[in-house]
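Engineer: what follows is a predicted structure for the sequence shown.
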Amino acid sequence: MSYFLPQLGNQFASDEREGSVDGLDPFDLALRSKHNFVSEPIHLPSTSKPSTSKPPVLGRAAPSTVATFDTGSVINCSRRLAAKIYDSKIKSILGTTPFEKLTSLRPKLQVIYAEFLKLELDYSLLQTQVENYIQNATNYISMRSNFASRMTSEAKEQRLADVDTKRGQLMEELEQLDLEAKKLKESLEGIDAQRAQKQHFHVYLLQLMYIIIQDASQRFPTRSLFKSSSRLRVDDQMLELCETAGTKTLRASDKKKSVGHKFDDVKQKSEHHPLETQK
């Protein structure tokens, strides 16, 4: 209705410029189809009446039932739909791509931006958001790498400090083992000297006893019983002395062996200890 009212006003203005006072001519009403929208019949003036009669009264126009096809609106809707599709596609690509590979997506994004240009759409805001997202991801990767490298260096320093502490402890233990080895060596040397001295003393006693028995047998040859009994007693004493000396010698030998084994253990530990320190 709003479409036909201006045309109706224009028609009235043209009629006034042509000098028509009584309204439209009946012949013109019959020929012009654009005035068929009048819902009520038009009362035409009679030819017998003078020309000063009033113009006919027009009725109210009926609402239009004709649907117009707005191509501009359809194009705009299509553009908005395409923009939403491309926007969803970009977000899907960014969401499924690891941070390390986001920079490699720029060629694909340029292709999508070209499609926006074809649709005559402003994609500057979307491009800014995408670039900010990629830049933030790059900064995050750099920060994470720096943090990991710093943690690695700190862990290495802590491990080195622990190794140095353990090395100091092992060196102290090595010094203690060296002192024990020296003490054991000195004790072994003392045991060897004592054993040699005792063996020499025992041999000297046996020789002295033998000399005494020989001297007694030469001095008292007539006392055979005493001689035999004393000789038996002397032989028994010599046997006992020999057994005692042998027992002591065996004990000294056993003690030396035990000390020797202990010294060997300490020596083996001292030999293996530097290897553990190096590790």
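Structural biologist: Done, it's in.

Engineer: when you work out contacts or count neighbours from here on, use the C-alpha atoms and nothing else.
Structural biologist: Will do.

Engineer: check which helices and strands the top helix by length along the chain is in contact with.
Structural biologist: Longest helix in the chain, counting residues (DSSP state H): helix 124-219. Here helix 124-219 touches helix 224-278, going by 3 or more C-alpha pairs under 8 Å, 6 or more residues apart in numbering; DSSP states H and E.

Engineer: quick one, the helix it packs on and helix 124-219 angle?
Structural biologist: 170 degrees (axes from the mean of the first three to the mean of the last three C-alpha atoms, to 10 degrees).

Engineer: so A245 sits against H202, correct?
Structural biologist: Yes. Because the distance of 6.3 Å satisfies C-alpha atoms under 8 Å, A245 is recorded as touching H202.

Engineer: overlap of the contact sets of these two?
Structural biologist: When C-alpha atoms under 8 Å, 6 or more residues apart in numbering defines a contact, no residue borders A245 and H202 alike.

Engineer: distance-wise, check Q194 relative to Q218.
Structural biologist: According to C-alpha to C-alpha, to the nearest Å, Q194 and Q218 sit 36 Å apart.

Engineer: ranges for the helices of the stretch 1-150 of the chain?
Structural biologist: 4-17, 26-31, 71-96, 106-118, 124-219 (DSSP state H, counting those that start in this stretch).

Engineer: mind checking which of those is nearest T249?
Structural biologist: Closest approach to T249 among the helices of the stretch 1-150 of the chain is made by helix 124-219 (6.8 Å; C-alpha to C-alpha).

Engineer: what comes up buried for stretch 253-260?
Structural biologist: In terms of neighbour count (16 or more other C-alpha atoms under 10 Å), stretch 253-260 has its buried residues at K256, V259, G260.

Engineer: now those residues as a markdown table including distance to I93?
Structural biologist: What follows is those, written out as a markdown table (distance: C-alpha to C-alpha, whole Å):
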| residue | distance to I93 |
| --- | --- |
| K256 | 84 |
| V259 | 80 |
| G260 | 79 |
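
Engineer: just these now: which is nearest K183?
Structural biologist: Within the buried residues of stretch 253-260, proximity to K183 (C-alpha to C-alpha) peaks at V259, which comes in at 10.6 Å.

Engineer: hold the first one in mind and look at this next one:
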Amino acid sequence: MTVGTPTPRSEPTHGVRPPDPRPAGAVPYADYVRLDTLLSLQRTRTDVPAEMSFLIASQVMELLFALLRHEWTIAGERLDADDVVGATDTLRRSVRELDVLVSAWDLLATLTPGEFGAFREELGEASGFQSHLYRHLEFLLGIKRAGVLRGYVGAPDVHAELERALRAPSLYDRALDLLARRGLRETESGRPDPSRPYEPTEDVERAWAGTYTDGTHDLVALGEVLTDISERWTRWRERHLAATLRALGNRPGTGGSAGASWLEQTVRVRVFPELWTMRTLVEPSKS
């Protein structure tokens, strides 16, 4: 141990607390969650009662998108470090957060076409499809489409962030790299171009099936939590489709989006596809 000048402590010793920087009379909880700021963000544009529910549901989803991005970024770093248990724990926590995200559609489940139409024009060109946090989650899940970046050219910082995410390995890419490092895949680790849409392969399907057949505990746990995420993501899209059909029918979506017709296509696409298709190949357990 090197002896030197002690590092100054951030708080004094002998049980003496530092001065409280909060204003006198501030409630600690309100200060911690920035409650005044949070409650100042619900600014509706009409007097239609249903608009407040629509606005808060949208804000709640954005907060959950940010939380999931945080969790999946940490999980990817842990997979890169071969910390499978740590990555799985983080992903398992994110499954509960995805459940909350899916349930957020309950706030809009009873929104009728008349109620939505009463404030829809005030949204202008705004559309949920423009959420850069949602796009970042898609990229983390391996749903890579370079064309969506065009919608963010007017926001250089956001565009740069999404371009980095597009070109980086997805969460699934990192899991498959782990299988390669374990010697469970025939091909070398890493896709040549992670910015391209993911295409399922028999090599990956066999690797997962072999892992489940052998009962490799940490990798099976990883596979199962990734399957949970895939399932919840499909549920979220299904609820999005249902809410859109209830509020809009087959009209075009806000901001000129395709609305229900586009959502119907996305519902049919599962992320982490081999974790679903490999299940017919898994041999029965001998234990």
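Structural biologist: The structure has been received and is ready for your questions. Predicted model, so just to flag it, every value in this text is computed and none were measured.

Engineer: need the TM-score from the superposition.
Structural biologist: For this chain pair, the superposition-based TM-score is 0.19 by TM-score structural alignment, normalised by the length of structure 1; 75 aligned residues with a C-alpha RMSD of 5.1 Å.

Engineer: nearest to M238 of structure 1, of the helices of the stretch 1-150 of structure 1?
Structural biologist: Smallest distance to M238 of structure 1 across the helices of the stretch 1-150 of structure 1 (C-alpha to C-alpha): 6.7 Å, for helix 124-219.

Engineer: just how off-centre is the closest one within its chain?
Structural biologist: 37 Å (C-alpha atoms, centre = their mean, to the nearest Å).

Engineer: let me know the angle separating it from helix 106-118.
Structural biologist: Using the same axes, to 10 degrees, helix 124-219 of structure 1 lies at 170 degrees relative to helix 106-118.

Engineer: and the angle from helix 124-219 of structure 1 to helix 71-96?
Structural biologist: 0 degrees.

Engineer: what's the closest of the helices of the stretch 1-150 of structure 1 to E240 of structure 1?
Structural biologist: When the helices of the stretch 1-150 of structure 1 are compared (using C-alpha to C-alpha), the closest one is helix 124-219, at 10.7 Å.

Engineer: identify the residues contacting stretch 218-234 of structure 2?
Structural biologist: Contacts for stretch 218-234 of structure 2 (C-alpha under 8 Å, 6+ apart): 84-85, 87-88, 91-92, 94-95, 98-99, 102, 208, 211-212, 267, 269-272, 275-276.

Engineer: buried set for it?
Structural biologist: Neighbour counts over stretch 218-234 of structure 2 (16+ other C-alpha under 10 Å) mark 219-234 as buried.

Engineer: then stretch 235-251 of structure 2?
Structural biologist: 235-249.

Engineer: next up, the contacts around R150 of structure 1.
Structural biologist: By C-alpha under 8 Å, 6+ apart, no residues touch R150 of structure 1.

Engineer: ok, now L241 of structure 2?
Structural biologist: By C-alpha under 8 Å, 6+ apart, the residues touching L241 of structure 2 are A260, L263, E264.

Engineer: that one and A165 of structure 2: what is the separation?
Structural biologist: L241 of structure 2 is 26 Å from A165 of structure 2, by C-alpha to C-alpha.

Engineer: please apply the same query to V204 of structure 2.
Structural biologist: Applying C-alpha to C-alpha to V204 of structure 2 and A165 of structure 2 gives a distance of 23 Å.

Engineer: how near is A247 of structure 2 to L101 of structure 2?
Structural biologist: 19 Å.

Engineer: likewise F54 of structure 2?
Structural biologist: 14 Å.

Engineer: neighbour count: those two, which is higher?
Structural biologist: Applying other C-alpha atoms under 10 Å to F54 of structure 2 and L101 shows that L101 carries more neighbours, namely 23 against 17.

Engineer: contacting residues for that one?
Structural biologist: Here L101 of structure 2 is in contact with M61, L64, W236 (criterion: C-alpha under 8 Å, 6+ apart).

Engineer: name the helix or strand for the first one, please.
Structural biologist: By that I understand M61 of structure 2. If you go by DSSP states H and E, M61 of structure 2 is part of helix 49-80.

Engineer: which strands and helices lie in contact with that helix?
Structural biologist: helix 84-103, helix 113-120, helix 132-140, helix 171-181.

Engineer: the second one to helix 49-80, inter-axis angle?
Structural biologist: In this case it means helix 113-120 of structure 2. Calculated by the same axes, to 10 degrees, helix 113-120 of structure 2 forms an angle of 80 degrees with helix 49-80.

Engineer: quick check: G190 of structure 1 vs G246 of structure 1, distance?
Structural biologist: Distance, G190 of structure 1 to G246 of structure 1, using C-alpha to C-alpha: 19 Å.

Engineer: can you tell me the centre-most residue of structure 1?
Structural biologist: A148 (8.0 Å; C-alpha atoms, centre = their mean).

Engineer: what distance do you get for that one to A155 of structure 1?
Structural biologist: For A148 of structure 1, the distance to A155 of structure 1 (C-alpha to C-alpha) stands at 10 Å.

Engineer: same check on I212 of structure 1?
Structural biologist: According to C-alpha to C-alpha, I212 of structure 1 stands 84 Å off from A155 of structure 1.

Engineer: same deal with K227 of structure 1?
Structural biologist: From K227 of structure 1 to A155 of structure 1 the distance is 92 Å (C-alpha to C-alpha).

Engineer: do the same with E243 of structure 1
Structural biologist: Noted for E243 of structure 1: a distance of 69 Å to A155 of structure 1, by C-alpha to C-alpha.

Engineer: with distance to H136 of structure 2 added, can I get the contacts of L101 of structure 2 in JSON lines?
Structural biologist: Below are the contacts of L101 of structure 2 laid out as JSON lines (distance: C-alpha to C-alpha, whole Å):
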{"residue": "M61", "distance to H136 of structure 2": "14"}
{"residue": "L64", "distance to H136 of structure 2": "13"}
{"residue": "W236", "distance to H136 of structure 2": "16"}
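
Engineer: relative to F116 of structure 2, which of those residues is nearest.
Structural biologist: Looking across the contacts of L101 of structure 2 and measuring by C-alpha to C-alpha, the closest to F116 of structure 2 is M61, at 18.2 Å.

Engineer: and for that closest one, nearest residue in space, chain neighbours not counted?
Structural biologist: Nearest-residue entry for M61 of structure 2: L101, 6.3 Å, with adjacent residues in sequence omitted and distances by C-alpha to C-alpha, 6 or more residues apart in numbering.
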